[in-house]
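[1] All I have is the shape, not the residue letters:
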C-alpha cells in the first residue's frame, strides 16, 4: 500500500527502491515455482481441507503464508502480527503473506520482517512492517482474537485453508470444515501441548498447516500442526502459548 525533475540524490533513492521491488518479485516467483513443482511440499504434516465447503466470506484474520518450504495458512491477529506454524518456515529464507482475498492467487503480498518461534512448540509469529495492514483491507474486515483457554472436549470448531482437496488438487478458493475436539492431551510437531480433533464435515492436511482452528465465536484456539489417517488432526494450543504471544508482541 504500501514532481518535478529529480535531484541526483532522489534518483539514487528511486533506483534503490526499484532494486528492492525487483528482489521482492523474484522472491515471489521463486515461491510460486516451489509450489508448482511440489504442491505437497509439506508432506508428513497436516494435507488439505478434505470434503470441505467453499467459504462464503473471509474469516477474521485469515491469510496465506508461503516460504521456500511451500504453502500454509496463518492468522492476522493485529495490524502487524501473523500467527502460524513453525514447520511452515525456513530459517534464513523469506516468508511472504497474502492478505485480503478468498482466492488463492488474489489479494496483496506482504513480507515478514522477522520470524519468532516459541521453542518446544509448533507456534510462530511473523512480524510485518508497521502500517502494512489497516482495516478494512480488501475482503478482510477484522483481525482475529486468540483464546486464553483450550476448547472443551466434544465441542465443534472450524478449520479453513487453501490446501489440496480430496481431488488431489490445490484449492483455488478458501475452504472450511467442521471438526470435533477429542482431547487436549496430544502434542504438536514441535512437542508442545495440542488440541486433538476428528472430522465432522471434513479435515485439514498439507497446505493447511499453520492455519487457524476457530471456536464458535471465530476466536483462534489452535494452529494446524499435524494429521493422521482418518482425518485425526493436532493443533498447537494457543492457550499454552498465550503468555509468549502477548510478551513477544509487546516486546519484540
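    Received, thanks. Keep in mind that what you see is a predicted model, and the values were worked out from it rather than measured.
[2] okay, CA-based contacts and neighbour counts for the rest of this
    Will do.
[3] Helices of the protein, start to end?
    Using DSSP state H, the helices of the chain run over 8-37, 242-250.
[4] List the buried residues in the shortest one.
    If you call a residue buried by 16 or more other CA atoms under 10 Å, then helix 242-250 has these buried ones: 244, 245, 248.
[5] Could I get the residues you listed in JSON lines, plus columns for distance to residue 199?
    Formatted as JSON lines, the buried residues of helix 242-250 follow (distance: CA to CA, whole Å):
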{"residue": "244", "distance to residue 199": "30"}
{"residue": "245", "distance to residue 199": "28"}
{"residue": "248", "distance to residue 199": "33"}
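[6] The structure to be compared is supplied as follows:
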C-alpha cells in the first residue's frame, strides 16, 4: 500500500508543485474526517502558506518560531507566511517567515518578528504510550472538493505504533482514527498527549484512517538547539 502525503494541493500553489501533490493524493477522501471545530482557545495555532497562510497546519513553539512539516516546503526559494494565535484563520496574526530549518519531516520556521497574540505549545520529551488517545488539530479540507477549513478542527486518534517512519524516513508515531483522522491540509498540524505536543502530521494511509506523525520527542534536541525551546 502506498503511503499518501497529507499536503494540501491548492490552486494558489505553483502549478508544477500542485500537479505533483495531486499525484500523491490520488485518493479523493475528506480532510480531518469527522472530529469537530475547536471550541476552546488555541493561541498556539498556526496556518502555514506561501503567498497566503492556509496551505498547511502548524504550531507556535516560541513567539518567533513555528513547527510544521518539511514536506510543506515548495521547491526553490519562496516566501512563506503564517497566521498565528487564533482558531479562526482570518483572525490570526499574519507574519512573514525569515528562516527555514529542517530535520526529517519536521520544519522550523523563524518569523521576521515575534508573534504578539500567540502562546507557545508545551513540547513533549517522550512519545505517548501505545494505546493512548491523542488529539490532532488542523485546517485540512472538510470534504473531497472543499477548500481548507477556515476554523481549526480537532479529532481524537489512538496510538498504534511507535516504530513508524515519517514522510522522509524519520521516527514517527502511528495512530488510527478515533473521532476522525487527518488528510489534505492537515500536514504539519500537531498531535497532543496530556497537553503536550508529541507529533507533527506527516503522512498516512487515507483509506484506512491511519496517519504518521513525526516524533517531537526524538527530535527534541534539534528543536532545542535550533529554536532555543
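    Received the coordinates, thanks. The shown structure was predicted, so the numbers you read here are calculated from the model rather than taken from an experiment.
[7] before we move on, back to that, out of the helices of structure 1, nearest to residue 229 of structure 1?
    Proximity to residue 229 of structure 1 (CA to CA) singles out helix 8-37 among the helices of structure 1, at 23.7 Å.
[8] Residue in structure 1 paired with residue 57 of structure 2?
    Using TM-score structural alignment as the criterion, residue 57 of structure 2 maps onto residue 73 of structure 1.
[9] That match: how many residues sit nearby?
    Other residues near residue 73 of structure 1 come to 28 when the count uses other CA atoms under 10 Å.
[10] for the one 10 residues further on, same thing?
    Neighbourhood size, residue 83 of structure 1 [other CA under 10 Å]: 31.
[11] got the contact list for residue 92 of structure 2?
    The contact partners of residue 92 of structure 2, taken as CA atoms under 8 Å, 6 or more residues apart in numbering, are 83, 84, 85, 86.
[12] Would you mind measuring from the counterpart of it in structure 1 to residue 198 of structure 1?
    In structure 1, the residue matched to residue 92 of structure 2 (TM-score structural alignment) is residue 107. Going from residue 107 of structure 1 to residue 198 of structure 1 by CA to CA, to the nearest Å gives 31 Å.
[13] before we move on, what about residue 46 of structure 1?
    From residue 46 of structure 1 across to residue 198 of structure 1, the span is 13 Å (CA to CA).
[14] Tell me, of the contacts of residue 92 of structure 2, which are also contacts in structure 1.
    Shared with structure 1 under both residues aligned by TM-score structural alignment, their matches' CA atoms under 8 Å, the contacts from the contacts of residue 92 of structure 2 are 83, 84, 85, 86.
[15] related to what we said a few turns ago, closest to residue 50 of structure 2 out of the contacts of residue 92 of structure 2?
    residue 83 (11.1 Å).
[16] The closest one reaches residue 94, doesn't it?
    Yes. Using CA atoms under 8 Å, residue 83 of structure 2 is in contact with residue 94, at 4.3 Å.
[17] could you say what helices and strands the lengthiest strand in structure 2 packs with?
    Ranked by number of residues, the top strand in structure 2 under DSSP state E is strand 153-165. In this structure, strand 153-165 of structure 2 packs against strand 36-37, strand 133-138, strand 171-177, strand 180-181, strand 210-215, with contacts taken as 3 or more CA pairs under 8 Å, 6 or more residues apart in numbering; DSSP states H and E.
[18] tell me the contacts of the match of residue 57 of structure 2?
    So residue 73 of structure 1 contacts 62-65, 84, 161-162, 207-212 (CA under 8 Å, 6+ apart).
[19] want to throw those into JSON lines with distance to residue 229 of structure 1?
    Below are the contacts of residue 73 of structure 1 laid out as JSON lines (distance: CA to CA, whole Å):
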{"residue": "62", "distance to residue 229 of structure 1": "26"}
{"residue": "63", "distance to residue 229 of structure 1": "26"}
{"residue": "64", "distance to residue 229 of structure 1": "25"}
{"residue": "65", "distance to residue 229 of structure 1": "25"}
{"residue": "84", "distance to residue 229 of structure 1": "23"}
{"residue": "161", "distance to residue 229 of structure 1": "19"}
{"residue": "162", "distance to residue 229 of structure 1": "20"}
{"residue": "207", "distance to residue 229 of structure 1": "16"}
{"residue": "208", "distance to residue 229 of structure 1": "16"}
{"residue": "209", "distance to residue 229 of structure 1": "16"}
{"residue": "210", "distance to residue 229 of structure 1": "19"}
{"residue": "211", "distance to residue 229 of structure 1": "19"}
{"residue": "212", "distance to residue 229 of structure 1": "20"}
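[20] Export those residues as JSON lines, with columns for neighbour count.
    Below are the contacts of residue 73 of structure 1 laid out as JSON lines (neighbours: other CA atoms under 10 Å):
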{"residue": "62", "neighbour count": "28"}
{"residue": "63", "neighbour count": "32"}
{"residue": "64", "neighbour count": "30"}
{"residue": "65", "neighbour count": "32"}
{"residue": "84", "neighbour count": "31"}
{"residue": "161", "neighbour count": "37"}
{"residue": "162", "neighbour count": "30"}
{"residue": "207", "neighbour count": "34"}
{"residue": "208", "neighbour count": "33"}
{"residue": "209", "neighbour count": "33"}
{"residue": "210", "neighbour count": "34"}
{"residue": "211", "neighbour count": "29"}
{"residue": "212", "neighbour count": "36"}
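[21] Restricted to strands, list those.
    Of the positions in the contacts of residue 73 of structure 1, 62, 63, 64, 65, 84, 161, 212 sit in strands, assigned by DSSP E.
[22] of these, closest to residue 34 of structure 1?
    For those, the residue nearest residue 34 of structure 1 by CA to CA is residue 65; the value is 13.3 Å.
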